[in-house]
Structure formats: structure tokens, C-alpha cells
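1. No sequence on hand, only this structure:
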């Protein structure tokens, strides 16, 4: 199995306060979720986003609260790993306030994509995956040559962000298309269309953010300011 363990970081820019705060909040909420014990399922039903309810205008607040819930330890570890690796460069360039707005907007677009294919679903959607997929989409456009450090078994190596993230979204799209052949667009507990929707949003937004990044390079950043 291949998974990322680091990347090239932008030297200077804004401190990734929001990225680290989001990471901490997700962990705290997950611990709170675990503390519910036998009531954890009820907790998820209360704060997870249920498409059939949201489409009826009910409990719309869950579109936000669900972004901070996770279904398992593996779920949150994977999400927080990607958030920790890829979010800081974007926040360094666009600033903390704009990054928070971007992150939440990506999560909402991800919800919209998932709900579109699951309007009658009573299954609660949880996780930061959609919002983080938006981060990945923007990162691929803004920093395509950044080297992502990945680990295969015990062997570390580097690949360009364009290749790593391009392969990731390609695999999500394959699973998403495959899911349309069954009753729900959510398979194996994974909302693939939420990932796709968030990623597309991030990639589209990434083009304008990339232009801002280029202008910031001219004001002081340089491509070689990407450091380990």
C-alpha cells in the first residue's frame, strides 16, 4: 500500500494556523464521539448529514457538523494525514481566513455532489474527506511539481504532486462511476462522489489561486522556496 508521509513546503508565507486548528478539532470531536460508547451511533445520526433530510431542508446544519465526524480510527487517521501534508502550503499562500472559507466551501460542494446521487439515502454522511479533497484539487493545480514523499511498504520515495494526486482522483472517479451501477453512490462506506465533487471544486479554484501564487513569487517567494 502506498501512502504519503510528507511534501515540499513553502518557506515563509502565512503560518498554517487554520490547518492545524482543523486537525485538532477533528481529533477532539472524534474523541468526543468515542466517549459516547453505545450511544455513538445516535451521535452520528444526530450530527451526520442525511441526504434525504437535507434535500427536504431539515437539519441543514449537519452539512457542517458532519465534516468533523469520522466513522473509524482508520478514517480519521487517513484524513488527518492528508490534511497535515497538503493544507499548509495552500494556507501559506492565500492566508488563514480565506483558507477556512475555501475548506468549508469545498466540503459543501462535496456534500452537494454526494447528495445529487443519493437524494433518498437515509445513511448519514460523515468525514472531512470532501473538504480535504478540495485541498488536494487545489494543491495539484497550485504546486504540480512539488515532490510528495510516499511510503511503499518500508520504502520511501518521491513523486510529483501532479502524478500522485492525479492518480488519486482517477481512482476515485473509477470507483464513483462503478458505484452508479448499484443502488447507492456510496460503496464500502465511502462517498466517492463527495471526493470527486470536492476535488473538482478545489482544482477549478486552484487556477486562480495559482495565479495569486505566481504573483506572490514575484513579490518574494521563489520556486526554490519549496523546502523539505
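-> Received the coordinates, thanks. Only a predicted model underlies this, so the values are computations on that prediction, with no experimental measurement involved.
2. Every contact and neighbour count from this point should use C-alpha atoms.
-> OK.
3. Give the other helices and strands that the helix or strand harbouring residue 214 contacts.
-> Under the criterion of DSSP states H and E, residue 214 resides in helix 192-219. In terms of contact count using 3 or more Cα pairs under 8 Å, 6 or more residues apart in numbering; DSSP states H and E, helix 192-219 is assigned the packing partners helix 73-94, helix 96-117, helix 129-142, helix 161-179.
4. now with 10 Å?
-> Counting contacts by 3 or more Cα pairs under 10 Å, 6 or more residues apart in numbering; DSSP states H and E, helix 192-219 packs against helix 73-94, helix 96-117, helix 129-142, helix 161-179, strand 186-187.
5. and the ones you listed, which is most packed in?
-> helix 129-142 (a mean of 28; mean count of other Cα atoms under 10 Å).
6. Out of the helices and strands packed on helix 192-219, flag the one nearest residue 48.
-> helix 96-117 (11.2 Å; Cα to Cα).
7. this is the comparison structure:
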């Protein structure tokens, strides 16, 4: 199932959501202009390589800059392909504008980065020996989805059943609940069985989602809570 849109309109222009989308697009376009060799170095220098931080002797031996933690942020803006990029930015487009509505642009950016950083830390901890660069905004967007889960309990998501020619409207908490169950399945069954997509940062996704659930209240902007407005536009 693929989400098409949600039923909650925004009250304020989501400038930061749009900015994040543009930055991700710009990073992707830049990466596409690189040669294969330059792209390899770009992904390893700016992607998140767990062993770079858990095995500093190895990192120094292969030439990683010492004490450089910028990949925890830069990796959030790099994607491995057009499909990866589109899926992530589509989820950010659907859920990010509403969460930004309640936080304001500056607080939303801080929240987004916090969730992405948490996802990165969880990924490094759970994949300590990996020398594969991890890239993508999934962890930060998972945090946005975690906040949305609690902020908009009346929302519904219109999804496309991709083997059927129609759209179906489901409660947002059901859609997000299924998403969480998929992540849990992958980390408990999928990874040990070496299923396809075993190289995806599933633990990082869950870390970002939990960070969003636990911290979103700290970023809410006073004066932007109006449950009657959101409830009236949820169906």
C-alpha cells in the first residue's frame, strides 16, 4: 500500500518541510553529476559508516578524517537512487507539513534533526562493525511519523492499493501502526534470515520513530493547538 495524502489540511505554510525537500533534491542532483569514483568517495565521506566511529584505528588507516561527526547530519540528505528519494520525500510531504504546523518552522527543523541524529546513533550501535555507508532521510522522517501518530489521532490517510485500481481511506494510526510492525518484523525475523533489503537501517527507523514519539511535546509551539480544527477536517 502506498500513501497518497492525508485528510488534515495545514493552517500555516510549511516552509521548512519545503526547504528540506529542496535540500534533499539538490543533494541528489549533485550526486548524480559525480563520476563513479567520486560518488564512491562522496558516499563514504558523507554517508554514515558505523565502523568509522566504533573502530577508529581502522578508520584512520583507510583515511577517514579524525573527529569528523558531520556524517550524522549529512547522511540525512543523501539518497541512493530515485526511488529511495521519492519514497522518503513523499512521506515527508504527507506528514511533515502537519507536524510543522504544530511546531513552527525552526522547532520543526530542530525536531527533525534530533530524530535523524537519534536514528543514526541507533544504527551505529546496532551495526557497529559495518563499513557500508548508510544514507537517507528515513530516520528523521520516521521521527516525524512518530509525532504525527500522537498529534493527529483523528486523521485518515488515503492509500493506493497497488494491485487494485482504487484508493482506500484508513485511520492514520492504522497506517503508521502497520509501518511500525513492518520495521519490527524486519529486525526480528527479516535480518536474521537475510531477506531482501537486509542492508536497510531498520533499527535506525525504529530509533527515529521512538525519538519522535518521546520528544515531540518538547517542540510544540504554544498557541498552535486547536483540536477542534483538526478534528473537523479529519474526515
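-> On my side now, so go ahead. What you see is a predicted model, and the numbers here were worked out from it, not measured in a lab.
8. TM between them?
-> TM-score for the superposed chains, counting by TM-score structural alignment, normalised by the length of structure 1: 0.88, backed by 221 aligned residues with a Cα RMSD of 2.4 Å.
9. still on that earlier bit, looking at the helices and strands packed on helix 192-219 of structure 1, spot the one closest to residue 14 of structure 1.
-> helix 73-94 (4.1 Å).
10. residue range for that closest one in structure 2?
-> On structure 2, the counterpart of helix 73-94 of structure 1 by TM-score structural alignment is residues 82-103.
11. Can you give me the first-to-last residue distance of that stretch?
-> End-to-end distance for stretch 82-103 of structure 2, by Cα to Cα, to the nearest Å: 29 Å.
12. coming back round to it: how about TSV for the helices and strands packed on helix 192-219 of structure 1, with distance to residue 123 of structure 1 added?
-> Output for these, formatted as TSV (distance: least, Cα to Cα, whole Å):
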stretch	distance to residue 123 of structure 1
helix 73-94	17
helix 96-117	11
helix 129-142	16
helix 161-179	15
strand 186-187	9
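13. Can you tell me the SS state at the residue of structure 2 positioned farthest from its centre?
-> In structure 2, the residue that sits farthest from the middle, by Cα atoms, centre = their mean, is residue 61; the gap is 31.7 Å. Secondary structure, DSSP: H, G, I helix; E, B strand; the rest coil: residue 61 of structure 2 is helix.
14. Equivalent analysis for the one 5 residues further on, please.
-> Using three-state DSSP as the criterion, the local structure at residue 66 of structure 2 reads coil.
15. Distance of the nearest residue to it once chain neighbours are set aside relative to residue 48 of structure 2?
-> Nearest residue to residue 66 of structure 2 in three dimensions, chain neighbours excluded: residue 60, at 6.8 Å (Cα to Cα, 6 or more residues apart in numbering). As judged by Cα to Cα, residue 60 of structure 2 and residue 48 of structure 2 stand 15 Å apart.
16. Looking at the two, which one has more neighbours?
-> residue 48 (29 against 12; other Cα atoms under 10 Å).
17. these two touch, right, residue 118 of structure 1 and residue 52?
-> Yes. Applying Cα atoms under 10 Å, one finds residue 118 of structure 1 in contact with residue 52, separated by 7.8 Å.
18. Which one's more surrounded, these two?
-> A count of neighbours by other Cα under 10 Å puts residue 118 above the other of residue 118 of structure 1 and residue 52, at 21 against 17.
19. Report the separation between the aligned partner of that one in structure 2 and residue 50 of structure 2.
-> Residue pairing (TM-score structural alignment): residue 118 of structure 1 is matched to residue 127 of structure 2. To residue 50 of structure 2, residue 127 of structure 2 is 7 Å away according to Cα to Cα.
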